[in-house]
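Trainee: can't give you the sequence, but here's the structure:
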C-alpha cells in the first residue's frame, strides 16, 4: 500500500513500498539509520560518515556532504536519498531529484530532532525501534534538565573556524544545545547562522565566561586557544567535542552525559 509522507521542508513524497536502498548524505543521520536497524539497507554514505566506523569499508562512499558524485549515487539505484537543509546544498538536492525521492530534514530544535526520528521510523517501517530511541532521548533530556537547573547561567562563544574566525550563531542546533546548558551565546544576535567575527571586538560584543573551540569542522590547536584567550578578560577556553554539539539523531542521547562532564570540568 502506498505511503504519503511529508519531510521537514513540507515536501510530500509518495512511496509505493517501503524504501529498501538508502543513500545517506549526512553523518549523524547515517548513525541514526544504523541505530534504527537499517544497516543492510544503507548502500551509500559520505566520507564524513564515521559512526559506526566499519560502514566506511562496507558501504559505497559517494563524496562529501557539499560535493556528492551524482554518477556514483545513480549507479547504486537508491529508493530514497536522505539529506539535510544545512549539511547539503539546494543545488545538490535539486540535482538528485531525478534519481529518486530526496528526503530533506531540517533540525534546529530538540523537537525537530524527535520529529525526524519519528518520521524515519514511519518511512522505513521501523516505528518500534524509533519509539525506543524517542523514549531514551526524552528520558535523558528530562534528566539533564534536572541536572542543569542548579547550574549558573554563563556567557559563551562557540568557535567553529579559524582564519577567518567563525562562530555558531542563531537558528542552529549548536545554539539550541548551548541554551539548553544555560550557556548564553554572545553571538546569538549577530546576523547569519555562522558569522565571521573579529577577536579584538569580543569583549565589546559580550565578553564571554567560556570560549569553546569545537573539534569540527576545524582542527583547533593550542595556538588558537592562546590567540583567542588574549582577547577576553577572564574566559576559560576549552576544546569541546563538536559532534556532541552539532550531531542530531540518536547522537543527542550520548550528548547529555557529555554535557554533564563539561559542567563538572568547568567548575
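Mentor: Great, that's in hand. Every value quoted in this text rests on a predicted model; they were computed, and no experiment measured them.
Trainee: only C-alpha atoms for contact and neighbour calcs from this point on.
Mentor: Will do.
Trainee: quick one, strands of the stretch 1-150 of the chain?
Mentor: 3-6, 12-15, 22-24, 42-45, 60-61, 80-84, 102-105 (DSSP state E, counting those that start in this stretch).
Trainee: residue 228 is nearest to which of the ones you listed?
Mentor: Set against residue 228 and scored by CA to CA, those come closest in strand 80-84, at 31.4 Å.
Trainee: make TSV out of the strands of the stretch 1-150 of the chain and add mean neighbour count and distance to residue 117.
Mentor: As requested, these are exported to TSV (neighbours: other CA atoms under 10 Å; distance: least, CA to CA, whole Å):
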stretch	mean neighbour count	distance to residue 117
strand 3-6	13	13
strand 12-15	13	17
strand 22-24	26	14
strand 42-45	24	16
strand 60-61	20	24
strand 80-84	22	12
strand 102-105	23	10
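Trainee: run through who's touching the helix or strand where residue 265 lies.
Mentor: Assigning secondary structure by DSSP states H and E places residue 265 in helix 251-266. For helix 251-266, the surrounding residues in contact (CA atoms under 8 Å, 6 or more residues apart in numbering) are 28, 31-32, 136-137, 140-141, 144, 147, 181, 236, 244-245.
Trainee: this is the other structure I want to compare:
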C-alpha cells in the first residue's frame, strides 16, 4: 500500500529563525530550501540549508531561484522585504505574533499547514504542561523579584510582550510591563535614562538583539549605582536567539533561563 505524501507547501524559505526551528522540531526540515543568515537554532541548519536573507533584506534573485512555494517571515519590520518577494511572484506569509498565546497559535497554524498537526499539538501540550509546572512552583514564593529586561541599549528598549509575559510566568515582575503591551519597538523606548533606576529592579537581564550584553556598561551608567540589581551584582544575559525569537526557543530555553535567574533572586531575598 502506498503511503500518501504529506500535504502542504513542499519548498519553504524561512526569513527568521523560529520558523526553521519549528519545522525541524516537526520533522519537516526537508521542506526548507532557504534560511536566515541569523539562524543558530538548530545548529545543524546552518550546515544543511543555504542562507538567503538577513532580517530586513534578502537575496531576492537567489530566493526566487530556489522556487519556493511559500516564504515565511515575521513582523511588520519585514514588510518591505515581503513586498519585494510578492512582486517577484512568490507566495509570502508574514506572521506578527506578540504574545505567548499568539506564538502558540502561530506554531499550531504552521504545523497544520505542513501536515504535522499531531506532532505540533503534542509539542504544544508538553510545553503548556512545563509552563504549568513553573507556575505552580512560583505560586509558593513569598515575593516576586522586580525585573528590568533590556532589549537594546542605545536607545534603551524594554521587553517585548511575550518576554514580559514570560517574566511573569517565571516568577518575576516586569518593571516596564505597561510598555510590553506596545507592539512596536519605538513605543518601548525608555527616553529617561533614570526611569529604570526609579523602578528599582532586583534583577537586570540584557538581550541586545544579537549584540553581546555588557553588564559592566549598564552598571556604570550615571545614577544606576542605586539600583538594587547593580548593588547585588544581578545583571545577566540571555542570548537573543533564546528569548527574542517568537517561537519554540522563547517558550522553552528562554523561559527556563528566566526562571532560574528569577528563582535565584527570590531565593536570596533581594
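Mentor: That came through, no problem. Source: prediction; values computed, not measured.
Trainee: neighbours of residue 221 of structure 2, how many?
Mentor: 11 (other CA atoms under 10 Å).
Trainee: let me redo that: residue 136 of structure 1
Mentor: Using other CA under 10 Å: residue 136 of structure 1 sits among 13 other residues.
Trainee: and the helices in the stretch 51-200 of structure 1?
Mentor: 55-58, 70-75, 90-96, 110-123, 127-148, 173-180 (DSSP state H, counting those that start in this stretch).
Trainee: what's the burial count for whichever residue in structure 2 pairs up with residue 246 of structure 1?
Mentor: Taking TM-score structural alignment as the criterion, the aligned counterpart of residue 246 of structure 1 in structure 2 is residue 244. Residue 244 of structure 2 has 22 neighbouring residues, counting by other CA under 10 Å.
Trainee: still on that earlier bit, got the angle between the helix holding residue 265 of structure 1 and helix 127-148?
Mentor: Helix 251-266 of structure 1 runs at 20 degrees relative to helix 127-148, counting by axes from the mean of the first three to the mean of the last three CA atoms, to 10 degrees.
Trainee: for helix 251-266 of structure 1, the distance to its chain's centre please.
Mentor: On the basis of CA atoms, centre = their mean, to the nearest Å, helix 251-266 of structure 1 sits 16 Å off its chain's mean C-alpha point.
Trainee: what do you get for stretch 249-267 of structure 2?
Mentor: Worked out by CA atoms, centre = their mean, stretch 249-267 of structure 2 lies 14 Å from the chain centre.
Trainee: check stretch 62-80 of structure 1 too.
Mentor: Distance, centroid of stretch 62-80 of structure 1 to centroid of chain: 20 Å (CA atoms, centre = their mean).
Trainee: buried sites along the longest strand out of those in structure 2?
Mentor: Secondary structure assigned by DSSP state E gives strand 146-153 as the longest strand of structure 2. Within strand 146-153 of structure 2, the residues that count as buried by 16 or more other CA atoms under 10 Å are 146, 147, 148, 149, 150, 151, 152, 153.
Trainee: and if you look at stretch 196-208 of structure 1?
Mentor: Neighbour-count burial for stretch 196-208 of structure 1 [16+ other CA under 10 Å]: 196, 197, 199, 202, 206, 207, 208.
Trainee: distance between the ends of that stretch?
Mentor: 17 Å (CA to CA, to the nearest Å).
Trainee: what does that stretch contact?
Mentor: In contact with stretch 196-208 of structure 1 (CA under 8 Å, 6+ apart) are residues 154-157, 164-167, 186-187, 228, 231-235.
Trainee: residues contacting residue 238 of structure 2?
Mentor: Going by CA under 8 Å, 6+ apart, residue 238 of structure 2 touches 205, 206, 207, 254, 257, 258.
Trainee: got JSON lines for those residues, with neighbour count and distance to residue 60 of structure 2 too?
Mentor: JSON lines is the format used below for the contacts of residue 238 of structure 2 (neighbours: other CA atoms under 10 Å; distance: CA to CA, whole Å):
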{"residue": "205", "neighbour count": "23", "distance to residue 60 of structure 2": "36"}
{"residue": "206", "neighbour count": "25", "distance to residue 60 of structure 2": "33"}
{"residue": "207", "neighbour count": "25", "distance to residue 60 of structure 2": "30"}
{"residue": "254", "neighbour count": "22", "distance to residue 60 of structure 2": "32"}
{"residue": "257", "neighbour count": "18", "distance to residue 60 of structure 2": "37"}
{"residue": "258", "neighbour count": "26", "distance to residue 60 of structure 2": "37"}
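Trainee: which of those sits closest to residue 103 of structure 2?
Mentor: Nearest to residue 103 of structure 2 among the contacts of residue 238 of structure 2, with distances taken as CA to CA, is residue 254, at 13.6 Å.
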